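*Asks:* okay, predicted coordinates and the sequence, questions at the end:
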Amino acid sequence: MTAPLRQPSIRQTRFKIDGMNCASCAAKIETAVRRLDGVADVSVSVTGASMTVSHGDALPEDKVLQQVARLGYGIARAEAKIHGRASVAKAHDHADHDHEGHDHGGEPVGERTIGSAHLLGDAESRQAWWRSRRAALTLACAAALLAAYGIGHLFPAAERWVFLAALLVGLVPIARRALMAALAGTPFSIEILMTIAAGGAVMIGATEEAAAVVVLFLIGEMLEGVAAGRASIQGLADLVPKTALVERAGGTIEVPAEDLAVGDVIVVRPGDRIPADGKIVEGASAIDEAPVTGESTPKRKGVTDGVFAGTISTDGVLKVRVTAAASDNTIARVVRLVEEAQEAKAPTERFIDRFSRYYTPAVLVVGTLVTLLPPLVAGGDWNEWIYKGLAILLIGCPCALVISTPAALAAGLATGARHGLLMKGGAVLEGFRRITAVAFDKTGTLTAGKPVVTDIVAYGRDERTVLALAAALEQGSSHPLAVAILDKAKAAKAPVPPALAAKAIPGKGVEGSFGGVAVFLGSGQAAGERAAMTEAQRLAIDSLNGQGKTVSALVADGVVAGLIAMRDEPRPDAAAGIAALKAEGIRAVMLTGDNRRTAEAIAASLGIEARAELLPQDKLRIVGELQRGGLRVAKVGDGINDAPAFAAADIRIAMGGGTDVALETADAAILHGRVMDVARMVRLSRAVMANIGQNIAVALGLKAVFLVTTIAGITGLWPAILADTGATVLVTANAMRLLRWRG
């Protein structure tokens, strides 16, 4: 019998790319690499300066490096970090390659895990724009143009030749990129339009204008690169300090933060940024998390509390045990996830990409018709109509159009991440604006996930004494209700005396003695078996239970001494978060397996519809019912207890913090546990899509205006390229406004 053929496994490899400045660059690289044998898929992020290649077991890696370098971009394959240092395979310089668009610095650029596409970008890998080779080329071309004006003024006979020389400084690299792009599968590129227009201008004697147009084109490209850098999330990585003070041999030594290992104990002084995720083992301080979470009020943290990299200890010395390596701390994970998200294209972005494939050839056809038809049909002047046709080629450069969508999406994703709102790609970001219903888990989502003491009712003693006696019995217990009582006693500074002969009574409670007085803490029913309860006490227990609270009764010396009520309370912003969704016209519903009384009590306090006592299949059924009713449903939870409903939702949102976020199955994550952030994601999505609409209108509107004025003879080559460069600047600046979004 013939053995079945083994299906080839698909792996992913990440690369860092230097020199990209717009979506057209990404499209050229994607097309070129996709043509290589063994490559299954390619995704490129301009703002992340990265590329992910999906391939079989054998990746033609050298061909990938050469193919991208041949287009004029720097490329580096990231290797796994060894002892904190990244080893990087880089495309080397070739004598026959033009690398004007990038820099071949030797610094490591990242970390790659074959098969899972995890990559930690180095914030230093994106070079300052004024140091890039593209900036150097732009300055050289501008200087050559100024020199040509000076020489032409002094020597009028040489004017045409000096302007031609100035033109060639910038045009030769552009023409080379156009040729390489054509050979790699992109014959209709922006560079080809520029090359034809500049060459044609020289042929009709407009050499000076051609040289100026090339300078303006290069300036526009450089501005796009600056914008791509601003939309990058890499600035977040700069929040982590480069060095850390580590305890070693009774003292402290300074080491690179990237060399910290899990288990190291670091010292953080007042005013210092914390260099790693960890848990406080000594000291207490107010932690300023605003740089990372946007929270304006510092949080007081002490021993056993978690802290994460990039936050600031404001007023105390801390010793922190490291819990995550540099490549896996909270900020690194955010950077990695957003970079990957920026490679995932939204439907609008895919439409613009498809449109641009036909748009550029159409521009060439229109330019050719404008050049040929008037002279051939109506006897027009050839030079005049050739000039107008060349101007139309420049007007038609799709720079502004193709950057209109990805610039806004990248800025939106980066802004969201800086506010703790992670979304896995432009499709998810775009999808939030269409959400019309949100289904929440209760425990750990709308509530904090752990009970707290809400009420203390004392009989014959004061509340502080009741709390102290209950806490004494619960010492050493890890039961959630016991922890709630101990936390309340600590917060109230209630004295907790040691209990004698304390022991648990299975199914009933815990008992012990203090000063010869027998004390018991347990359920109301168990307490009623040990002491006579008044009608008022029974009514008090029923009332508290009716509010969804768990009640423990304290019996001292055979008499009910007090009641302690506990409940998993809603998050502080839960009610405001639900109200914000309703204000956006979005229906909110709570799905929980908890008992109906507790669920309805919580729901009433939040103003949300409740469905209680549900099994996982019930939650799936309700999500389906909402969808069949025409609603687009987002599900908020951990994706574990109710995986079927989570998977069925249109958008899946994980609620959590730091490294505990359930991101594997989620489309988006709320890092800082704020219910309000669901509404903020919707508002951010709507702001981004409105921005994209504005960008497309500006890009196409300016082109339409200058198309008419050019054919009418009002404008020429200079205004034509300014129309494209100006539109690109306007579109980019408009997209960058999203970086200041506050929601």
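*Replies:* All right, it came through fine. Numbering: from 1, shown residues only.

*Asks:* okay, CA-based contacts and neighbour counts for the rest of this
*Replies:* Noted.

*Asks:* which SSE is the nearest residue to residue 368 once chain neighbours are set aside in?
*Replies:* Among residues not flanking residue 368 along the chain, residue 389 sits closest, at 6.4 Å (CA to CA, 6 or more residues apart in numbering). The secondary structure element spanning residue 389 is helix 382-395 (assigned by DSSP states H and E).

*Asks:* what of residue 677?
*Replies:* Using DSSP H and E, residue 677 sits in helix 676-711.

*Asks:* give the buried residues for that helix.
*Replies:* Judged by neighbour count using 16 or more other CA atoms under 10 Å, the buried positions of helix 676-711 are 676-689, 691-692, 694-696, 698-700, 702-703, 706-707, 710-711.

*Asks:* could you pull out the helices for the stretch 551-700 of the chain?
*Replies:* Per DSSP state H, counting those that start in this stretch, the stretch 551-700 of the chain has helices spanning 574-583, 596-606, 616-628, 643-648, 676-711. These are given in chain order.

*Asks:* quick check: buried residues in the helix or strand where residue 415 lies?
*Replies:* Residue 415 is located in helix 399-418, with elements delineated by DSSP H and E. Burial within helix 399-418, assessed by neighbour count using 16+ other CA under 10 Å, is assigned to 399-418.

*Asks:* ok, residue 190 - contacts?
*Replies:* For residue 190, the contact set (CA atoms under 8 Å, 6 or more residues apart in numbering) comprises 24, 178, 360, 397, 398, 399.

*Asks:* for the residue nearest to the third one when sequence neighbours are not counted, which three-state class applies?
*Replies:* So the one you mean is residue 360. Spatial nearest neighbour of residue 360, chain neighbours left out: residue 188 (6.1 Å); criterion: CA to CA, 6+ apart. In the three-state summary, residue 188 is assigned as coil, counting by DSSP: H, G, I helix; E, B strand; the rest coil.

*Asks:* take a look at this one as well, against the first:
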Amino acid sequence: MTITTTSGCNSNKLENETVTCCSSEVENEQFNNASLLNDKLEFRVHGMDCPSCAVTIEKGLSGLENIQEAKVNYNTAKLQVVGNNTLSLDSVENQVQKLGFKIERLNQIKNYRTYDVVGMDCGSCAKSIEKHLSKIPAVNNVDVSFSTGRMKVEHENSVDDIVSEVSKLGFKATLLTDSNKSTETMKSKKGSGYSLIALSGMLIALGFIISYSGIPPIIPIILYAMAIVISGYKPVKSAYYAIKSRSLDMNVLMSAAAIGAALIGEWFEGATVVWLFSLGTTLQNSSMEKTRNSIRDLMDLAPSKAWIKFGSELIQKPVENVLMNEVIVIKPGDRIPLDGEIVQGETSINQAPITGESIPVDKKVGDTVYAGTINESGSIEVKVTKLVADTTIAKIIHLVEEAQEQKAPTEAFIDKFASIYTPIVFILALLVIVVPPVFNFGTWGEWVYRGLALLVVACPCALVISTPVTIVSAIGNAAKHGVLVKGGSFLEKAGVISAIAFDKTGTLTEGKPNVSDIKAFTKSEKELLSIALTLEEYSTHPIAKSIVEFVKNKEIESKNATLFKNIVGKGVQATINGEIYYAGNLKLFEDMNISLDHIRDKVQMMHNQGKTVVIIGTSSEIMGVISVADTVRSTTIQAVSGLKKVGINQVVMLTGDNEGTAKMISKETRVDRYFAELLPEDKVSAIKQLQNEGHQVAMVGDGINDAPALATSDLGIAMGGAGTDTAMETADIVLMADNLEKLPYTIKLSRKSLAIIKQNIWFSLIIKFAALILIFPGWLTLWMAVLSDTGAAIIVILNSLRLLKKE
């Protein structure tokens, strides 16, 4: 077999990107100037506070000419409009605005680019970048996430312009492409940062020594000034542009403190302030990168190239260029580059990157494999079923990144608190500087110094970091363990859940029938199973299939038979050795007037246990019975036990089965209570009942059939997300593996996260208030103020990083 290697042409790629960009702009212009051409367009509606608002919008739009249809879904906040070719899009927007609402076009093409930003040490840095870029006319929209270190910008100017503007604030922005993960940027930034800190630190130490050696004071002052310039250049530059953007961030406060200290002659204090600040922010950046890398590591799981089978040759090419239905070859020990279906070979696959399962899963022809998983043993050929952007691992990365960018309720509250707290303390610092000396309560130098210390304390850096770092760490850890948490709000909800309701079929149980009992009366068990196989082999009924699979696994052969016949609603029949044999329910044999007294009680008992009974016999005798039942998952009992250990008060089973079956399954699974004979709407009522009892309720289902109950519950949890796109899209939390073993871990992780968030918040507040109290007696020095802020931030980050190692 010949092996050749090809690589994508960069010039072609660049050309393609340029064409795409231009085409996007043309499409945008066409879209903005277009009319509705008998097509359905979607909008997002902002400002609806009740379903009657949706009705108001529908009626308002229906009054416009040339509107064929207008529908508003209050739950999803979406507006769908269908009109003819004389209706302007602007008229739709104007009409909705007149009604008091705002809309945005969901199908409008936007030229967004994503950048990696290095150097942000707290949430205020992200806000400063947003405010600065928002003032540039060529920038239409900008969103900066401190948690992920990413910036999304919709802009019309060049990438270099954006990078340059961000650098003015003291940060390094790098455009993210498929081949660029910004790792080299991070390494170079780290190296230069530490070397400058070391240099300024040596200058301060040298100046301090010289100041006690009798050398003229001007020499140590020069050394201190050099240290201030080296360590303070970045924060002062960032502060300048932050002030222009009307933003009060840590750079503004620290720069004011350092410059003020120098102006009142406290050169050593000023130099120490900027040095400690630079060291603290560098350490914070380094620590934050560990949390951000928890997701970047996922990105590196799938190989960038794949071996394609092309006739008798193997051709290597980038995964971006692999097409649907192409056959890729994966050797033992290699990672699988794309999702697909095995068409040749057998192997064991380590699916831990996707599902968190530690034990490899056996795979054969027809089975699905996922990008990023590891081929443990045999060589396999896989037909590609999903392109690189649509693979399961790509969706996980996308959803986790989105989740990390969403603010949890606690984080949103802290941000709002900080936005009010910082300017108040800033004004208070100015009053401390001015008021006391004016009224002769001390010297100007004394109160200016205290005011500068208050400026440093004013930045709530540790407080603002306390929540997002914890949430990013927890979500990243969960993703590595096969649990997809869709946002910080859901992580917080999981931490307060007190009751969990499970759908029975397919969740607590396997969801497919299996043979559970065999009772032979007039024949041997082997003979009975052989007859059963013969009768059921031609049936397509799920119960018949389960019996056939069971018997074949025992390597029992069927008999020669003729005249197969399906008896609707009762069973099947076939002729074996000239005699007619039957397999079916009680009704089938009752109609043949066969005595069933000796087996009726046994059959009824099996029915009460939730089992389906198949009777095997002839028109003259009953040979035996085979019962089939949905079996409990092997992980269910362990999962239920684990949930009780982590403090879940109520573990509940919801099922449409009869009372007897529900009672038996509930005993076997050891749930606390059950609700039986439920229709889908009854499951909603059961959830509401638990909520009325004072519980925060999570619902665990498959994400599709249990949609109403999942929507009603406080937290929706879906199973088997690796094989179900719908589950990944609809649930709040997705267990990627098709079992429950990760559920207790998820609850424990959530509760640990809440505990760490509280620890961080209280620690930050106590340190801050302690520093504020020490200012007024004059006990708090400037360098102590810096330590109280940057030191507390570092401790908060390190405390949050513990979640990355949680098993």
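*Replies:* Okay, I see it. Keep in mind it's a predicted model, so treat the numbers as computed, not measured.

*Asks:* need the counterpart of the residue nearest to residue 368 of the first structure in the second structure.
*Replies:* Residue-level alignment of residue 389 of the first structure against the second structure, with TM-score structural alignment as criterion, gives residue 451.

*Asks:* tell me the contacts of its match?
*Replies:* Counting by CA under 8 Å, 6+ apart, residue 451 of the second structure makes contact with 429, 430, 432, 433.

*Asks:* quick revisit: which one of the helices of the stretch 551-700 of the first structure lies closest to residue 197 of the first structure?
*Replies:* With CA to CA as the criterion, residue 197 of the first structure lies closest to helix 676-711 of the helices of the stretch 551-700 of the first structure, at 14.3 Å.

*Asks:* check which helices and strands the helix or strand hosting residue 520 of the first structure is in contact with.
*Replies:* Secondary structure assigned from DSSP H and E places residue 520 of the first structure in strand 517-523. In terms of contacts (3 or more CA pairs under 8 Å, 6 or more residues apart in numbering; DSSP states H and E), strand 517-523 of the first structure is packed against helix 463-474, strand 509-514, strand 550-556.

*Asks:* centre of the chain to the longest one, how far?
*Replies:* Which is helix 463-474 of the first structure. Centroid separation between helix 463-474 of the first structure and its chain, computed with CA atoms, centre = their mean, to the nearest Å, is 46 Å.

*Asks:* and if you look at the last one?
*Replies:* The chain centroid and the centroid of strand 550-556 of the first structure are separated by 48 Å under CA atoms, centre = their mean.

*Asks:* map residue 194 of the first structure onto the second structure.
*Replies:* Using TM-score structural alignment, the equivalent of residue 194 of the first structure in the second structure is residue 254.

*Asks:* so after the strand or helix carrying residue 221 of the second structure, what's the next helix or strand?
*Replies:* Of the helices and strands defined by DSSP H and E, residue 221 of the second structure is found in helix 218-244. If you walk from helix 218-244 of the second structure toward the C-terminus, the next helix or strand you reach (DSSP H and E) is helix 250-263.

*Asks:* mean deviation (superposed) between that following helix and the first structure, please.
*Replies:* Once superposed with the first structure, the aligned residues differ from helix 250-263 of the second structure by a mean of 0.8 Å; criterion: mean CA distance after the TM-score superposition for the first structure.

*Asks:* now the helix or strand following that helix, how far from the centre of its chain.
*Replies:* Per DSSP H and E, helix 250-263 of the second structure leads on to helix 267-299 as the next helix or strand towards the C-terminus. Between the centre of helix 267-299 of the second structure and the centre of its chain there are 26 Å (CA atoms, centre = their mean).

*Asks:* identify the residues contacting residue 626 of the second structure.
*Replies:* Residue 626 of the second structure sits in contact with 515, 516, 517, 518, 519, 613, 614, 615, 616, where contact means CA under 8 Å, 6+ apart.

*Asks:* just the buried ones out of those, please.
*Replies:* Here the buried ones among the contacts of residue 626 of the second structure, as counted with 16+ other CA under 10 Å, turn out to be 515, 516, 518, 519, 613, 614, 615, 616.

*Asks:* nearest residue to the fifth one other than its sequence neighbours?
*Replies:* Closest residue in space to residue 613 of the second structure, ignoring its immediate chain neighbours: residue 627 at 4.3 Å, by CA to CA, 6+ apart.

*Asks:* that neighbour: what's it in contact with?
*Replies:* Under the criterion of CA under 8 Å, 6+ apart, the neighbours of residue 627 of the second structure are 515, 516, 517, 518, 606, 611, 612, 613, 614.

*Asks:* what about the aligned residue in the first structure for the third one, which SS state?
*Replies:* Across the two structures, residue 517 of the second structure finds its equivalent in residue 455 of the first structure, going by TM-score structural alignment. Local secondary structure at residue 455 of the first structure is given as strand here, using three-state DSSP.

*Asks:* tell me how far the nearest residue in space to residue 455 of the first structure that is not next to it in sequence lies from residue 495 of the first structure.
*Replies:* In space, not counting the residues next to it along the chain, residue 455 of the first structure is nearest to residue 565; the distance is 5.0 Å by CA to CA, 6+ apart. When distance is defined by CA to CA, to the nearest Å, residue 565 of the first structure is 20 Å away from residue 495 of the first structure.

*Asks:* just to revisit the earlier point, in helices, which of the contacts of residue 451 of the second structure fall?
*Replies:* Here DSSP state H is the test, and the contacts of residue 451 of the second structure give 429, 430, 432, 433 as lying in helices.

*Asks:* tell me the two of these that are most distant?
*Replies:* Distances among these were taken as CA to CA; the most separated pair is 429 and 433, at 6.3 Å.

*Asks:* in contact with the residue lying closest to residue 173 of the second structure once chain neighbours are set aside, which residues?
*Replies:* Counting by CA to CA, 6+ apart, residue 173 of the second structure lies nearest to residue 117, which is 4.5 Å off, once chain neighbours are set aside. By CA under 8 Å, 6+ apart, the contact list for residue 117 of the second structure reads 149, 150, 151, 171, 172, 173, 174.
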